[in-house]
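J.: Predicted coordinates and the sequence they were generated for:
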Amino acid sequence: MKKVRLLVSLARKGAVGKKVRVTVRELAEELGVSPQTVLRLLNEMEEEDLIEKSVEGKRTLVGVTPEGANFLRALCDEISEALSTGVIVGEVVSGLGEGAYYVKQYSPLIQEYLGFEPYLGTLNVRVLFPKTVFDALCNVRPVIIPGFTKGGRTFGDVKAYRVRIDGVEGAVVVPSRTVHPPKIAEIIAPVNLREKLGLKDGDRVRIEVVE
């Protein structure tokens, strides 16, 4: 694990494809280990052809080898796969109180496209795993609830992803115009999820994406 962290740290410093100047003390502080441990790790990684290093005067130059870069690439792929499990773990939080209004406006379309009459409100969950809502939903095709105009106001398209919480069916809804991946999952369901599941702010929940 320490070798992986050290290799990632070197990559962050721009050491992929070229050698960069590093100090053992700086690397030790980043990893929370002793300078002696860093020296041992660097020597082992050099033997494993993950890095190459040289000393020029008082400067230590370290570069990530093609083998080390391939290791990082494979690690990245494995992490991406692990994060795309279709599961969201988070904690219940209070919203801004706007959920009921918007659910009411979209209610006829939610019934048409998702097949249930929604409770007028949303359950808001702060995502703890994976990093954002989209990391769990990236491999799932959403149901697009089309936008409309009402009373001179335009309501945009909404992406809906079917989910299940403790056996209760619902959907994570995300405005199509969202630019940044959301950290809050807004969930609609045919019931009041807080009451049905006895949830309060701070409670942990596990959300399963239904494909």
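T.: Now that the structure is in, tell me what you want to look at. Numbers count the residues shown, from 1 in each chain.
J.: Please make it C-alpha for all contacts and neighbour counts, starting now.
T.: Noted.
J.: I figured Val125 hits Gly95, correct?
T.: No: with contact defined as C-alpha atoms under 8 Å, Val125 does not reach Gly95; the gap is 9.0 Å.
J.: got a list of what the most centrally placed residue in the chain touches?
T.: The centre of the chain sits closest to Lys131, judged by C-alpha atoms, centre = their mean, with a distance of 2.1 Å. Going by C-alpha atoms under 8 Å, 6 or more residues apart in numbering, Lys131 touches Lys183.
J.: where does it land in three-state SS?
T.: Secondary structure state of Lys131, per DSSP: H, G, I helix; E, B strand; the rest coil, is coil.
J.: how close does it get to Asn139?
T.: The gap separating Lys131 from Asn139 is 15 Å, by C-alpha to C-alpha, to the nearest Å.
J.: now Arg12
T.: Look at Arg12 and Asn139: by C-alpha to C-alpha, they are 28 Å apart.
J.: Kindly report the same for Leu197.
T.: 28 Å.
J.: got it, and Glu44?
T.: Taken as C-alpha to C-alpha, the span from Glu44 to Asn139 is 38 Å.
J.: Give me the neighbour count for Leu128.
T.: 16 (other C-alpha atoms under 10 Å).
J.: wait, what's in contact with it?
T.: Ile88, Val89, Gly90, Glu91.
J.: Give the helix, strand or coil label for it.
T.: Going by three-state DSSP: Leu128 is strand.
J.: how about the helices in the chain?
T.: For the chain, helices defined by DSSP state H occupy the ranges 2-12, 24-31, 35-47, 66-83, 99-114, 133-137, 193-197.
J.: second one coming, line it up with the first:
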Amino acid sequence: MEIDGIVTTGYGRGREFLSQEFYSLKFKEKLDFKAYPGTLNIIVPDEYIDEINNIKDSCKSKIKGEDNFGGVKYIKAILNNEINGAIVFPEKTSHDTNYLEFISKEKLREKLNLKDNDKVNLKFKEW
């Protein structure tokens, strides 16, 4: 699956959960990179929501939560044909269903000079 979306500012919770050692260690183990403590938030067109929900529901890759932090499903993806990472689907989220959160080892806004409302492309690698 390949979709375009629009960069937006999140709530800052991605930084909090990716700073937790158990998430950090598991993502390193499963994805072969230490995730930058933060997510790139992307709004996707409503026409993709059903397909994204099907992918999320059938996704087998999951990290169990600890304490007050919920579990998170993830799927490998590529941003703008150059950045390997993953789309994460936290069990606990305040985002609408048309938000995706992308993680990688890089601070993406800085590396790609991204600002709110910039268009980006995501390619799902597996599901």
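T.: Received the coordinates, thanks. Values in this document were obtained by computation on a predicted structure and should not be read as measured data.
J.: quick revisit: quick one: which of the contacts of Leu128 of the first structure is most hemmed in?
T.: Ile88 (28 neighbours).
J.: Distance check, the equivalent of that residue over in the second structure against Lys92 of the second structure.
T.: Mapped onto the second structure by TM-score structural alignment, Ile88 of the first structure lines up with Ile3. Noted for Ile3 of the second structure: a distance of 24 Å to Lys92 of the second structure, by C-alpha to C-alpha.
J.: With Leu18 of the second structure instead?
T.: Remark: distance between Leu18 of the second structure and Lys92 of the second structure (C-alpha to C-alpha) = 14 Å.
J.: Check Asp4 of the second structure too.
T.: 24 Å.
J.: same check, this time on Arg13 of the second structure
T.: Counting by C-alpha to C-alpha, the separation of Arg13 of the second structure from Lys92 of the second structure is 10 Å.
J.: quick one: the match of Ile88 of the first structure and Asn98 touch, right?
T.: No: using C-alpha under 8 Å, Ile3 of the second structure makes no contact with Asn98, being 11.9 Å away.
J.: so what's in contact with the two at the same time?
T.: Val44.
J.: so what's Thr97 of the second structure up against?
T.: Counted by C-alpha under 8 Å, 6+ apart, Thr97 of the second structure has contacts Ile49.
J.: Now for Thr60 of the first structure: which residues touch it?
T.: Neighbours of Thr60 of the first structure in contact, by C-alpha under 8 Å, 6+ apart: Arg21, Val22, Thr23, Lys53, Ser54.
J.: Tell me the one among those residues nearest to Leu109 of the first structure.
T.: Taking C-alpha to C-alpha as the measure, Val22 is the one of these closest to Leu109 of the first structure, at 58.2 Å.
J.: all strands of the second structure, in order?
T.: 2-8, 40-43, 62-63, 72-79, 83-90, 99-103, 119-124 (DSSP state E).
J.: now the third one: how far from the chain's centre is it?
T.: Relative to the centre of its chain, strand 62-63 of the second structure is centred 13 Å away, using C-alpha atoms, centre = their mean, to the nearest Å.
J.: what does the first one give?
T.: Centroid displacement of strand 2-8 of the second structure relative to its chain, using C-alpha atoms, centre = their mean, is 12 Å.
J.: quick one: that strand to the first structure mean distance?
T.: Superposed on the first structure, strand 2-8 of the second structure shows a mean distance of 1.0 Å to its aligned residues (mean C-alpha distance after the TM-score superposition for the first structure).
J.: ok, and what's touching that strand?
T.: Taking C-alpha under 8 Å, 6+ apart as the rule, strand 2-8 of the second structure contacts 40-45, 48, 114-124.
J.: again, but for the last one
T.: Around strand 119-124 of the second structure, the neighbours that count as contacts under C-alpha under 8 Å, 6+ apart are 1-7, 75-81.
J.: Give me the range in the first structure that it lines up against.
T.: Mapped onto the first structure using TM-score structural alignment, strand 119-124 of the second structure covers residues 204-209.
J.: ok, average deviation of the matching stretch from the second structure?
T.: Looks like 0.5 Å for stretch 204-209 of the first structure (mean C-alpha distance after the TM-score superposition for the first structure).
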